[in-house]
Structure formats: structure tokens, C-alpha cells
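In: Okay, predicted coordinates and the sequence, questions at the end:
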Amino acid sequence: MTIKTLTLAVLGASLLAPVALFASELHPVVDFQAGYLLGSSTVPNKWMRPEALVKSKQLPGKRKYRVYSMKGYLGEVSGNKAISQGAPCEDTRYVDFAPSRENAKYKSGVIAIGGSWNALPRPLRQEGTYLVTYRNIVADFLKTKGIPKTTIRIAQVFRVDLDGDGTDEVLINATNHNGSNGLNGNISPDSRAGEYSMTLLRKIVNGKVQTILVEGDFYPTAKKFNAPNVYKIAGAFDVNGDGKMEIVTKGRYYEGDWTTVYAVNGNKSSSVLKVQDVLGDGCGA
């Protein structure tokens, strides 16, 4: 190898090194309100759950996070090292922030991301929950789960272009639990016949509109002390910097709660669409 060739090789390696470093850098994702460390993302499309971070000794230390609400970027905060707070959820890691979630500026904060990109590249637009179109979608889906007749309660509807292809997807949360839509109030340890809670995604797949279940629980018959789950949509954010937005949901039952990040893989020309649970954590007795 000539000196010129060697010099070019070294120069090429030095130019590529920052790209490789950025690609493998971990970007922690935290539920800003609860403080749950949901895991970390890398650029692009790799995920590490909290348990993997613990096992590999890569838990995030003190660092900066960008905080987002459903409507946009709120500001930058400092996060402490992710730690366990002991029983009853020894395996859950928490991050405390300054300014804290009690600060007026950050009260609407949903998620904190350890990355420099814009995590809300496209807006979420809230839709009416009483539109007949959405009620029919929910009713038809419930029939596939053995609930042909029940009260239709739609709690949330959002339109958002998740993958940046210029076509909006629709996110629908429908919940019928204990006589309410589940957004507020206590959760019963029992379920009544015809109760349910679910998040649906309406998306064009292979040229046709499809209804895809993101998450959900369905109770055609009454059950005692089965600890039913209630879900809601927390937002949609680009948590790993690839330009596509992941769906963020919150779930709870009568003794605990959790947050989940779902990645949607596939676009309107795809023959197969996959919704994958990629990050999440919570705490319950």
C-alpha cells in the first residue's frame, strides 16, 4: 500500500467514524409525567428496553432531554441518572427532571427524548368523537371480538401522518368501562359484560383502508376480579429520529399504570403492516 493510499484510507475512516458513532448512540426515552424510563432508541430503527439497558450496563446517567406535549416542543430539561425506587416495582427505572413536571411550562409534557431532532415533525389533529363514521368503525370491530351489542364510547380521535407520505392515519381510542370512557375516574377490578378498551389505527395498506388493533382488551361476558385494562392515546412522536412517528399510549388497571411505544412498519403500498411494541415500562402492585 502506498503512502497516498494509506492516507486516503485513514482519512476515509475518520470521516465515517462520526456517522457510525451517531448511528450507535443511545437516545433514552422517558415518560415525562410518570418518570418511567421506557428504554432507548438508536438511529435508525433499533430499540433497547429498560431490562436490556440494565443487563448491558447502559442505563442513562445525567443528561439533557427534549420535552414534548401533544402540541409541540416545550423545552430542554436536565434528567438525573435512571434509578430504581424500590418496592413494589424494583425493576422499573425512574428519571427525575429539572425543571420538574410541576413547572407550569412543562405540565402538558408527555415524553422526554435524549435526542436533538424534532420529535413532532407533523401535527396531531383532534377529531370529533361523535362522528358516525368512527362509531361505525368501532362497532364493526367489536363484532369481531364477540361483542355485537354494547354502548359505543369513543374517548379520543386523532389524525396524523405517521410515516410522512402525505396521507393521514387515524388513531381511535374507544373505552367502555364502569359506565365511562375511561379517561378519568377509578378503575374497577371487575369487568361487566360488553366492556372493552382499545386503540385502533386506520391506515391505507396495499391501496386499501384497514383497521388495525394497536392494543386492546375485550370482555363479552362479565368477570370478577380479572383486573381489566384501560388504555388511552398519549400522542405520536418520532422517538428514534428516523422521520417516522411512533404511537405512544398509556394503560392502567386498578393497581397500576404503564406507558408503551408502538412502531408502525409499512406504508400505503405495503402488502403487510406490522405494529410492534418496542419500548415501555410501568409500575403496579
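Out: Arrived safely. It should be emphasised that the depicted structure is a prediction, and the values quoted were computed from it without experimental measurement.

In: from here on, contacts and neighbour counts on C-alpha atoms
Out: Will do.

In: can you pull the contacts of Asp161?
Out: Taking CA atoms under 8 Å, 6 or more residues apart in numbering as the contact definition, Asp161 lies against 122-123, 167-169.

In: go again using 7 Å as the cut-off
Out: Shown in contact with Asp161 (CA atoms under 7 Å, 6 or more residues apart in numbering): 122, 167-169.

In: Roughly how far does it sit from Ile204?
Out: Applying CA to CA, to the nearest Å, one obtains 11 Å for the distance of Asp161 from Ile204.

In: Second structure follows, compare the two:
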Amino acid sequence: MRLHSWLVLTVLGLAPFAAQAATQPPAPVLVTSAGNEDSMLLGVWDGKRWISPPAAAPLVWGNTVYRVQGLSGSSVNAVGGSPVSFDAPCPDAFSVTLTPNRVPNATQLATRADLNARPRPVTALPIQHSLYAGAVQAELVRRGLKNPVVQIRSVTRADLDGNGSDEIIIEATHFAENTAGDPLPPVNAQAGDYSVLLLRFVVNGQVKTAVLGADVVLKSGTIDAPRNGLRERLEGIADLNGDGRMELVTSESYYEGDTLDALTWTPAQGPKRVLETGCGA
């Protein structure tokens, strides 16, 4: 039985016993990138495990009702169609059309509408703070950059695991040939270029850092052997499967392509990739 029909019958008190006793339908995860119309299927939680495309595509029902939300702001509902393969050059990637159709100016996640995808606040913080700059600098120096140019792009606060202690996600990127606005990954990266995504958390009163994604360029590429730069970015935070813990959706983009990941995180286990998709030349 389709989710929207099940919800209507339940509200009316007409849902049959079998439907009430049945397990929840799969929970798809869709990502709509800024400036795009259609969403990309990141994967599905089937009640027991995470499933990435293309195995997830047959589990996504048409006419599923989704809650659509960015990192900040209110959510809206939309109805999704069935997944459609991108075909060449990315046959294992799938798009899903949402109705009403919106073109967002920032990345949005779509999760099953009956899930509480935002059980706790997600807050954008000011980026001008010496603690954040110090954390980025320390990580870059640890990776071999002697005098890095620290450029923080975003700082986000959220209690991911619901333990009452907030985590901080820091996104920092510097490309020498592209410093203004929203920097694009260079075709040929230069020494000193980097993009890192860090998660700061507290355990027993001590602040620790986990690396969610990192690309640090120690040696410039050449015309004959270019070295693509990578851009690490936080795309969304949401409880994707209804277990009360919020996952992180991140991207790694490069010239003419990108990948999307969903990461679980706990202080004990650290970040763990559970879903992945992407498309590129």
C-alpha cells in the first residue's frame, strides 16, 4: 500500500489491521542540489540496512510524500515520482522528480514525510572565530601545509546523536586561482590548495576532531600532468531513517563531476559512510 494512502486511511480510522501491523515502507533519501530541478536518489533505508543505488531504485515508490528541507529554514512537502536512471555516462545514478517542482538556491534533502527528520535544531554559526580557524590550521599543518591560508566557508552546530552535547561541523576551502564567491574545484590545483570538512565534538570534557573529508595539495600539478582539486562540502543534516540520530550528507566535487555521501557518526565509532552516489565525466 502506498504511503500517502496508508496515512489517509489511518487518519480516517479505516486502516486495516494488516496495514497497521506491517513494517514501515522503505525510507528513501533524495538530494536536490542548488540550481537543479530534479533530485538525485542517494539511497534507501529498508528498515534493517542502508542500500545505495542502483539496488535502492526498485524500493522507491512513485507518489511517495516527502518532507523537503535545507540546512536551515522551514520544510515543505512534495510528492516524488519513480526513479529514472541518468543513463550514460552514469547509469547507476537515478533522478526523482518532485511535485511541486522547485529550483532551490541551496541544497535540500527530501525524506519520507512521516519521519521526524529534524529532531533537534541545526544552526549556522558565524565563521569569524579564532577557535574554528585554529582547528583548521592545525589539521592542515598536520597534513603537511606549513603556512596555510585559512578560509572558512561555513560553521554548523547540531546535536547529532541526541546526547545533549552539540557537535560543530567546519567547512574550509582555499583555491589559489579561485578565491572569490563560492570557489569551484580547479582543473589543475596548486600547492597550498585545500578543502577540508571537520567535525568537532567533546568527550569527557576534551574537544576532539574527526575528519569527514579532506583534500590537501602539497605539490602543484603540471600542464602535462594536471592535478584536479576536490571540494568538500556539508550538504545537509537530517535523521534519514527515523532512529533519532541525525546523519550528515556531504559532497566531494571535482571538475565535471561530484559524489554524494551519507555518513553516520558517534563519538565511539566516528564517521561511517552508509550511502553513496554520484555522476561525473
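Out: Noted; the coordinates are in hand. Treat the numbers as computed from the prediction; the structure is a model and nothing was measured.

In: which residue is nearest the centroid of the first structure?
Out: Nearest to the geometric centre of the first structure sits Val248, at 2.0 Å (CA atoms, centre = their mean).

In: The closest residue to that residue other than its chain neighbours: what's it in contact with?
Out: Ranked by CA to CA, 6 or more residues apart in numbering and with sequence neighbours excluded, the top spatial neighbour of Val248 of the first structure is Val261, at 4.6 Å. With CA under 7 Å, 6+ apart as the criterion, the residues that contact Val261 of the first structure are 246-249, 277-280.

In: Can you give me the buried ones in stretch 180-196 of the second structure?
Out: Neighbour-count burial for stretch 180-196 of the second structure, counted by 16 or more other CA atoms under 10 Å, picks out 184-186, 188-190, 192-196.

In: any chance of these in a markdown table, plus secondary structure?
Out: Listed next are these as a markdown table, based on DSSP: H, G, I helix; E, B strand; the rest coil:
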| residue | secondary structure |
| --- | --- |
| Leu184 | coil |
| Pro185 | coil |
| Pro186 | coil |
| Asn188 | coil |
| Ala189 | coil |
| Gln190 | coil |
| Gly192 | coil |
| Asp193 | coil |
| Tyr194 | strand |
| Ser195 | strand |
| Val196 | strand |
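
In: between these, which is nearest Val136 of the second structure?
Out: Val136 of the second structure has its nearest neighbour among these in Val196, at 7.9 Å by CA to CA.

In: so what corresponds to that closest one in the first structure?
Out: Structural alignment places Val196 of the second structure opposite Met198 in the first structure (criterion: TM-score structural alignment).

In: ranges for the helices of the second structure?
Out: In the second structure, helices defined by DSSP state H lie at 3-12, 17-21, 130-142, listed in chain order.

In: Go through these and pick out the most buried.
Out: Ranked by average neighbour count under the criterion mean count of other CA atoms under 10 Å, these are headed by helix 130-142 at a mean of 16.

In: can you map out the strands along the stretch 51-200 of the second structure?
Out: Taking DSSP state E, counting those that start in this stretch as the test, the strands found in the stretch 51-200 of the second structure are 64-69, 76-80, 84-85, 94-96, 98-99, 108-112, 122-125, 152-158, 167-174, 194-203.

In: Nearest to Ala19 of the second structure among those strands would be which one?
Out: Each of the strands of the stretch 51-200 of the second structure was scored for nearness to Ala19 of the second structure using CA to CA, and the closest is strand 64-69 (16.4 Å).

In: mean shift of that closest one relative to the first structure?
Out: Here strand 64-69 of the second structure is compared with the first structure after superposition; its mean distance to the aligned residues, by mean CA distance after the TM-score superposition for the first structure, is 1.2 Å.
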